[in-house]
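> A structural model of the following input is requested.
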Amino acid sequence: MRRLTGLAMLGLLLFTTACSAAVVTSPPPAMSPPGPTSTSTLLPTTAATQTPTVEPSPTATLTPTPFSPEGCSRDFCVVAGDFWLQRPISASAQQTVDGSYLYGSSQNGQRIVHSGVEFYNAFGTPVLAAADGRVVYAGNDEDTAFAPWTHFYGNLVILEHATPHNGTLYSLYAHLSEIDVVQGGTVQAGQVIGKVGMSGSAIGSHLHFEVRTDPLNYSTTRNPLLYLAPLNNANGTALAVLAGQLIDATGQFISTPQLVIEQLDLPESTAPQRFYIETYAAKIASDPDWQENFVLSDLQPGRYRVSFVYHGRLLEHFITLTAGQLTYLSLQVEN
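Below you'll find the model as predicted:
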């Protein structure tokens, strides 16, 4: 499990104030034909093989007791994280994740619930292996569905990785314009495996990046931000990651279209730094080791206010983010 590196806590404050703010939405994805890569057959993996069909994911539930990582006995603590994946885009291109369509979000119901994260880059930008691994699939999805339907990802590559904890995870790279690896081969972290494109159902040129526990099963995704190492800021300091859970009195996940994360203690001349994110939709998987329903990465270290509206009340909590670490926040509220 993860080693505790710091601990702090603050009380939960309740206010009977409602609030609202605009949320940017995008139109539903349009379909476009996949690129000209030939269809391939998925190689056997270290896990048991399954028929390549997509099973619906169960509604997310929790036990009534709030979860916390090992050694984190309170609602907010700082832990080392599990950042063993590199960015699949080089530092010379756009390495940041699109914040408007994070894992588990749907842009307030305007799009399908997102099973990964997006890296918007120019057509032809090199795509890199996020870790050492084996190529278990390199082709398109014309005949085999890796999502709710075929022609969804277009050209894609799936890599199998041995995790630092002696497990197995798979990374998926979709909408490629070019595939530069051979199925059955091995790759090293940072190796070029393809090029950014807009094949399948892509809206614009970008890389769709996923982490899965089963390469064939769309319902076994995990939030990539739990594994991708945070970037550094302009001063070379590692940025931070915030993850956590919002649950009600019965232990069920709370779904909110607007969780506000605001950096505090900024100089007066600095513009406010606020992030507006959705918590996970009901039919998206959490990591069993974290039991989270929100994650946000690449945040400046410092003090933050986390707030949302629940049953007409404004709830807020104050936390501290530490460079290169993961801050975990577990809030259970009364109905």
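
> all contacts plus neighbour counts: C-alpha atoms, from now on.
Will do.

> now the strands for the stretch 1-150 of the chain?
With strands called from DSSP state E, counting those that start in this stretch, the stretch 1-150 of the chain shows them at 4-7, 13-15, 76-79, 117-120, 126-128, 133-140.

> also this sequence, please, to line up against the first:
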Amino acid sequence: MAPNGIFTLGDTTYISTADGVKVTSDDGKTWAVITDSAGATTAKDPVMGRIQNQYTYGILKLASGKLVVSYLRGDAISADGGRSWQHTALPSKSDSAHLAREPAFTHEFHAWHMTITLCGAPEVRVETAFLDPIVLGSVVGTAWGLLPRWTPDSVPCLSPSWATVVPQLTALPSASRHTWFRRPIALTDQSFIDQTYRFGSTMGGNFQPHQGVEFNNPDGTPVHAIGDGVVIYSGPAEAGANTIAIRHDRKLTTDNRQLFLFSVYYHNTRLLKQVGDRVRAGEIIALVGNTGRATNDHLHLEVHAAPTTDSSKIVDPDVRYPPFNTNPELWIAPLPGTGLVAGQVWDSQGQPVPQAHIYGLVKPEPEETPFSFIETYGPRNHADPVYHEHFAISDVPPGDYTLGVEIEGKKVLRRIRVAAGKLTWVEFRPDAH
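As a prediction, this is how the structure comes out:
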């Protein structure tokens, strides 16, 4: 469900989701859906209305009683409770300019306020009104709601007990080692990585350690090859997910050995390439779906660095934890204007701390699957053969951050700086000062 994505109008409840707007007038006994043309072909509930894209970010009721829904590439307004919609397009996007996706409410006055506390600053009361379209740089979505874009030095506190000592800046950005590949989803679609279930994440211990990253998109969204190469697998894989795998032309040489690089794309509704086909970076190879073990329409991407070209070591329908996959966020270029953070968390015996939670980063997007903390890898995940990291995260806005993690009951803080297009390396140890 999207933030600010649920409200009632009389006896009718509207819920904004990545699969359209769900509508019930009998407390959930029956449902209808507001969706796009692709969603209408697969919807299990009656279609109540049509919008141009089923991937919705939020829905609001204006003072006039009209409904406004925000979705990929635009907004729509309805004067009849959601049965018919008038589309309003957002400014066009391009791969060189990733624009903010805030709703552009231009005809109605809509305002609210909130109070927040920033590190080293008094409480701030924020008042916002949608009188004109929101422009890039004016506001950002955060865990606290929609706020004016703040400076790097006004990052929200970890908690009152963590913010008593601000460490010196110890981790500076440098060139990344192998962000050689492009995104599998175009920037004109929903190209943000899901922040609730990143590589190595268990969602607080509720799920298996994740083996890749997710790009939530509507059914039928084009999937692009992240680099040049040859298709080595095309068909059903683990749990029946329609899957394509590519062995890339580029190889990695590290520690006096050569590793072959592969990308794997799961859950597609349709596969457009066959084994043996050559593909170029950016070429459309499949369409997003929810086949296999999937709860919603999305692409699951994996990147493998293997000492072998044996495709069964990369994709095997009977293997849930492949032996050579690594964190894709270290291989695909971060979004324009953002950087990467990677590092290690060690205990007092010099052993990695699995599933540790690192707090302090702020990532405004994606709002519908918001970022809360970094989780270190567990025994089912593999570190990158170059970095040997315990965690990595991309698409981080530039600025200075205070990161904190608890090791053996001790809170360990580090002050880092993130720069666009670069990687910041940071280590946490309980005996460090």
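
> what's the counterpart of Lys22 of structure 2 in structure 1?
Aligning on TM-score structural alignment leaves Lys22 of structure 2 without a counterpart in structure 1.

> looking at the strands of the stretch 1-150 of structure 1, which is nearest to Thr256 of structure 1?
Closest of the strands of the stretch 1-150 of structure 1 to Thr256 of structure 1 is strand 13-15, at 16.3 Å (criterion: C-alpha to C-alpha).

> same for the closest one, what does it pack against?
The helices and strands touching strand 13-15 of structure 1, judged by 3 or more C-alpha pairs under 8 Å, 6 or more residues apart in numbering; DSSP states H and E, are strand 313-321.

> now the strand it packs on on structure 2. Mean distance?
With mean C-alpha distance after the TM-score superposition for structure 1, strand 313-321 of structure 1 departs from structure 2 by a mean of 0.9 Å once superposed.

> matching residues in structure 2 for that strand?
For strand 313-321 of structure 1, the matching stretch in structure 2 spans residues 410-418, with TM-score structural alignment as the criterion.

> ok, and for that stretch, which residues are buried?
When neighbours are counted by 16 or more other C-alpha atoms under 10 Å, the buried residues of stretch 410-418 of structure 2 are found to be 412-418.

> before we move on, what about stretch 323-335 of structure 1?
Judged by neighbour count using 16+ other C-alpha under 10 Å, the buried positions of stretch 323-335 of structure 1 are 323-333.

> now secondary structure too, for these, in JSON lines please.
What follows is these, written out as JSON lines (DSSP: H, G, I helix; E, B strand; the rest coil):
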{"residue": "Ala323", "secondary structure": "coil"}
{"residue": "Gly324", "secondary structure": "coil"}
{"residue": "Gln325", "secondary structure": "coil"}
{"residue": "Leu326", "secondary structure": "strand"}
{"residue": "Thr327", "secondary structure": "strand"}
{"residue": "Tyr328", "secondary structure": "strand"}
{"residue": "Leu329", "secondary structure": "strand"}
{"residue": "Ser330", "secondary structure": "strand"}
{"residue": "Leu331", "secondary structure": "strand"}
{"residue": "Gln332", "secondary structure": "strand"}
{"residue": "Val333", "secondary structure": "coil"}
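
> how far does stretch 170-181 of structure 2 sit from the chain's center?
In terms of C-alpha atoms, centre = their mean, to the nearest Å, the centre of stretch 170-181 of structure 2 is found 20 Å from the chain centre.

> how about stretch 253-272 of structure 2?
In terms of C-alpha atoms, centre = their mean, the gap separating the centre of stretch 253-272 of structure 2 from the centre of its chain is 20 Å.

> which residues does stretch 383-392 of structure 2 contact?
177, 200, 254, 305, 326-327, 329-330, 340-345, 352, 374-377 (C-alpha atoms under 8 Å, 6 or more residues apart in numbering).
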